[in-house]
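Q: this is a predicted model, with the sequence first.
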Amino acid sequence: MAHAFRVFFLFAAVDAIIAVGLWLPKLLDIATGDVAGVPLAVWHRDELLFGMMPAVLAGFVLTALPRWTRRPPVTPTTLMALAVLWVAGRVAHALPGESLHAQAWAPGVAAVFVMTLALVTARQVLASRAWRESKIVLLLAGFAVAAGFASLHPGGATKETAMRLGLASVLGLVVVLGGRIAPALTAAWLKARGESPPDPRRRWIETTAALAVAAALCAWVIAPKAGVTAVASACAFIVQTERLARWQGWRVSDSASILALHAAYGWIPVGFALHAAAIVWPSFVSEAAAVHAWALGAIGLMSIAVMASMIRRHSHTPFVFSALTSASLFCAAIAVPARTVAEVASNGRTFWLLLSATSWIAAFLLFLLAFRDPLLRRATWREV
């Protein structure tokens, strides 16, 4: 049976290109700012959060589950049902619908999709007693709840809270999964070169980092402009920076793919720092700067790096150099600071937005080109 990543990583990359690509006509002043009767800024945000991200998560989690739980992979029927459900959500989001009722369909389908993914994961975790993966189940369930609230309350402050909950749940997954993948691949790379890997596992650091992130994200979801949220974000910035430094990412500078994992994770503490600054100095830094640091950096760049890593793992070429993959990661890395600068620059906002959008699109196009064979199941890549 084909691995789940073949279907969902392809979906995720195509969706990422479309969601951002629709910005280009507006930035070039050759089209209006609405998609399917919805303001482009809202449609674009919802598409990335409820379209691209569920696809990335489904591809990664369903492929990794057999290794985590020592149980068989999901059946072809389950995989097909999830794929059809994901496509249905994207179709619902593309259909014209100016009413709030019509706008509720896409997040509603996303809620069903992510909750189904959470239930499939929970079933495997319970059957194998792989309690370590319970965090993944809880965060997926939180993401599904966020999509559900966005569907039930498609307008107003409740939807904004739901969107923050959805992004916070995905960030939590990045902290958990990225916190495993980046140090593990760093250690493997260094061992392959005959070097001693770092020992990043300090229980107090891991516990403190988890608590700090949980507190800061909960505060952001509930009271994004409160003073206590600024303090929580500042604490999360400090502890997450310390956690990242213990992985010694500078030692893998020769591997673009592994270095990108460290760079992507680095946008998590940067986002917390920007959010704390946005509360203290709102005239200088906007909350949108923090949101885009998390969305494009921690999530977007991490998605490409993790997808590339998983595909290479299953092709038995984990550390082989690829110019296309390196170029993809480089473009994704450019998109993040360019989008962040656009939120704080007093002049040239359109230039920075265009640079960010074109870099993002180029990153995913290059990703598709680099991994066209495994994603399209050509014979040059054998099944594993």
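A: Yep, that arrived.

Q: going forward, measure contacts and count neighbours with C-alpha atoms only.
A: Will do.

Q: quick check, central residue of the protein?
A: I299 (2.9 Å; Cα atoms, centre = their mean).

Q: you'd agree it is up against L171?
A: Yes. In this structure, I299 is within contact of L171 by Cα atoms under 8 Å, at 7.1 Å.

Q: for F149, which non-adjacent residue is closest in space?
A: A162 (5.8 Å; Cα to Cα, 6 or more residues apart in numbering).

Q: can you count the residues close to that neighbour?
A: When neighbours are counted by other Cα atoms under 10 Å, A162 registers 23.

Q: and if you look at V228?
A: Look at V228: counted by other Cα under 10 Å, it has 16 neighbours.

Q: for it, give its distance to W220.
A: For V228, the distance to W220 (Cα to Cα, to the nearest Å) stands at 9 Å.

Q: repeat for L259
A: Relative to W220, and taking Cα to Cα, L259 is found at 29 Å.

Q: tell me where the stretch 201-350 of the chain has helices.
A: Along the stretch 201-350 of the chain, counting by DSSP state H, counting those that start in this stretch, helices occupy 203-222, 227-246, 256-280, 287-292, 302-314, 323-344, 349-370.

Q: and these, which is most packed in?
A: Of all those, helix 256-280 carries the top mean neighbour count, a mean of 25, counting by mean count of other Cα atoms under 10 Å.

Q: structure two is appended below for comparative analysis:
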Amino acid sequence: MSTSQSARFESLSGTLDVLSDEGFRLFFPLAALHAALWPFLWAVIYGFNLPLATEIPPGLWHVHELIIGSFGAALIGFITTAVPEWTDTPRLRGRALFVFAGLWGFPRIAGLVGLESLGPIAAVCDLAWLALLVAYLVQISLGKQSTRLIGFVFWIASLFLAEAVTRYAFLDIANRMELAQRASHLAGFIFLGILGIALARITVPVTNLVLDRTQETSPFRPHPGRMNLAPGLVAVLIGAEVLGLSQQTTGYLFIAAGAAFMDRVAEAFIGKEIVRAEILALAGSSAFAGIGLILIGATHLGAPIPELAGLHVALMGGLGLGVLTVFAIAGLRHTGQALGLVRQTRAAMLFLLAAMVVRVLPEIWPTDLLSSPPYALVSLLWAAAFLLWVKVYWPFIRDRSTFQHDGC
């Protein structure tokens, strides 16, 4: 091995060592890159097809890969970073994180090109990392004799079941198309439930830090009724969907869950500090999740709005902005940086919201200028949002000197 090759190997080895020190360092960049590149390949390069897909519709691959792929990696990074901090337990690092990365990464190979022959192995891998996350949370809960993580156990176990049903449907998609679509959409709603309990945990310390940088006081006290109302109502509507209740019944439940997310927006009214990007982003995540659910409810009640429009508002605007906000805030706090989003990070959030608006506006309010969604532009704006985050945060994510574990 030459000197230059040896130097490159040592540099790569050092980078991997840093990335495997804490979950967010490895999985947030993986999630961002997957979220940026996969939709672009699907919409722009592949022309809404997948090179090797023969039976499973590319649209189902699209939903599955964004939810289980992009948002799934974000979930792994969030849980393996936040839970040790919340419970004062040793964090997963090194080999354990690479096991999660391998189990998550192999199915993404199949999803990248629609390689259906790898479906059974990919299914086992996706179900395995979800099961390991549940086991990890249960182990800590039992060890600490605490119920603080029960909400996450419930929602991730629910995601496991939704993924199991989706993969089962994929095995005979010709006869189980409707089941695959319903299970994939339920997985998206489950992620909104996870978003609800995550925002309840994140908003309080971030708001208090904005109000008092010294952290000597905690002036912000959320209303207890808001903590679990939104995810609770999402659970109710998921139950109604699973039981096959009427469109009218589920319509009202979607509106109720959306209203609960909108109620969370009230927590942003903290005085002049409401203009801080961190506060607006957290509130915006709740707002778009709520608006999307309300639009879906209106569709169920007969409004002439495609259900996909509401679904994209909730998942692209609500969940997407929530994920990007977690990336931005945790990326600062867990690398010892001061709280405060730079201009490029704020621009990334605006790109993401622009992608959502351009995607859904022609379906809600079609015009001669924009009669259908310009999918190439949507994918470019969406990709720009996550790639810009990577550009800003990668230098100190991979920097060993940023090992600061005081957290968020």
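A: Everything's here; your move. What you see is a predicted model; the values in this text were computed from it and never measured.

Q: and the TM-score between them?
A: Overall, the chain-to-chain superposition scores 0.89 on the TM-score scale (TM-score structural alignment, normalised by the length of the first structure); 376 aligned residues with a Cα RMSD of 2.6 Å.

Q: picking up where we left off before, tell me which of the helices of the stretch 201-350 of the first structure sits nearest to W23 of the first structure.
A: Judged by Cα to Cα, the one of the helices of the stretch 201-350 of the first structure that comes nearest to W23 of the first structure is helix 349-370, at 7.4 Å.

Q: mean deviation of the closest one from the second structure?
A: Mean deviation of helix 349-370 of the first structure relative to the second structure after superposition (mean Cα distance after the TM-score superposition for the first structure): 1.9 Å.

Q: now do the helix or strand just after that helix: which elements does it pack against?
A: Per DSSP states H and E, the first helix or strand lying C-terminal to helix 349-370 of the first structure is helix 372-376. For helix 372-376 of the first structure, the packing partners by 3 or more Cα pairs under 8 Å, 6 or more residues apart in numbering; DSSP states H and E come out as helix 4-21.

Q: show me what the residue nearest to the centre of the first structure lines up with in the second structure.
A: Using TM-score structural alignment, the partner of I299 of the first structure in the second structure is L319.

Q: that match contacts S285, correct?
A: Yes. Shown here, L319 of the second structure and S285 form a contact pair, counting by Cα under 8 Å, at 6.5 Å.

Q: for the residue nearest to the centre of the first structure, give me its contacts.
A: Applying Cα atoms under 8 Å, 6 or more residues apart in numbering to I299 of the first structure gives the contacts V170, L171, V174, A264.

Q: any idea how far it lies from A333 of the first structure?
A: Relative to A333 of the first structure, and taking Cα to Cα, I299 of the first structure is found at 12 Å.

Q: re earlier: and of the helices of the stretch 201-350 of the first structure, who's closest to L40 of the first structure?
A: With Cα to Cα as the measure, helix 349-370 is the member of the helices of the stretch 201-350 of the first structure nearest L40 of the first structure (13.7 Å).

Q: residue contacts, L192 of the second structure?
A: L192 of the second structure touches P231, V234, A289, A314, L315, L319, counting by Cα under 8 Å, 6+ apart.

Q: one more time with 10 Å, if that's ok
A: Going by Cα atoms under 10 Å, 6 or more residues apart in numbering, L192 of the second structure touches 155, 186, 198, 230-231, 234-235, 261, 286, 289-290, 293, 314-315, 318-319, 322.

Q: now swap in I30 of the first structure and tell me
A: Counted by Cα under 10 Å, 6+ apart, I30 of the first structure has contacts L24.

Q: tell me if it really is in a strand.
A: No. Looking at I30 of the first structure with DSSP: H, G, I helix; E, B strand; the rest coil, it is coil, so not inside a strand.

Q: can you name the farthest residue from the center of the first structure?
A: Taking Cα atoms, centre = their mean, the residue of the first structure most remote from its mean C-alpha position is G194, at 32.5 Å.

Q: does that one belong to a helix, a strand or coil?
A: coil.

Q: separation between the aligned residue in the first structure for L75 of the second structure and V120 of the first structure?
A: Matched by TM-score structural alignment, L75 of the second structure corresponds to L57 in the first structure. Distance, L57 of the first structure to V120 of the first structure, using Cα to Cα: 13 Å.

Q: of those two, who's got more company?
A: Taking neighbours as other Cα under 10 Å, L57 of the first structure and V120 compare with L57 leading, 22 against 17.

Q: joint contacts of L57 and V120 of the first structure?
A: V114.

Q: please name the nearest non-neighbouring residue to the residue in the second structure that L353 of the first structure lines up against.
A: Residue correspondence to the second structure (TM-score structural alignment): L353 of the first structure is matched to Y375. Spatially, and ignoring its direct neighbours in sequence, Y375 of the second structure is nearest to A43 (6.5 Å; Cα to Cα, 6+ apart).

Q: the one you found contacts N49, doesn't it?
A: Yes. In terms of Cα atoms under 10 Å, A43 of the second structure counts as a neighbour of N49; the distance is 7.9 Å.

Q: show me whatever sits in contact with both of the two.
A: H62.

Q: dump the residue contacts of S255 of the first structure.
A: Neighbours of S255 of the first structure in contact, by Cα under 10 Å, 6+ apart: T186, W189, F319, V320, F321, S322, S326.

Q: how close does it get to A295 of the first structure?
A: Distance of S255 of the first structure to A295 of the first structure, given as Cα to Cα: 24 Å.

Q: swap in A234 of the first structure?
A: For A234 of the first structure, the distance to A295 of the first structure equals 19 Å [Cα to Cα].

Q: swap in P96 of the first structure?
A: 26 Å.

Q: and V61 of the first structure, by the same measure?
A: The gap separating V61 of the first structure from A295 of the first structure is 19 Å, by Cα to Cα.

Q: of those two, which one has the most company?
A: Remark: of V61 of the first structure and A295, A295 carries more neighbours, 24 against 20, as counted by other Cα under 10 Å.

Q: what is in contact with L319 and S285 of the second structure at once?
A: L195, G196, T325.
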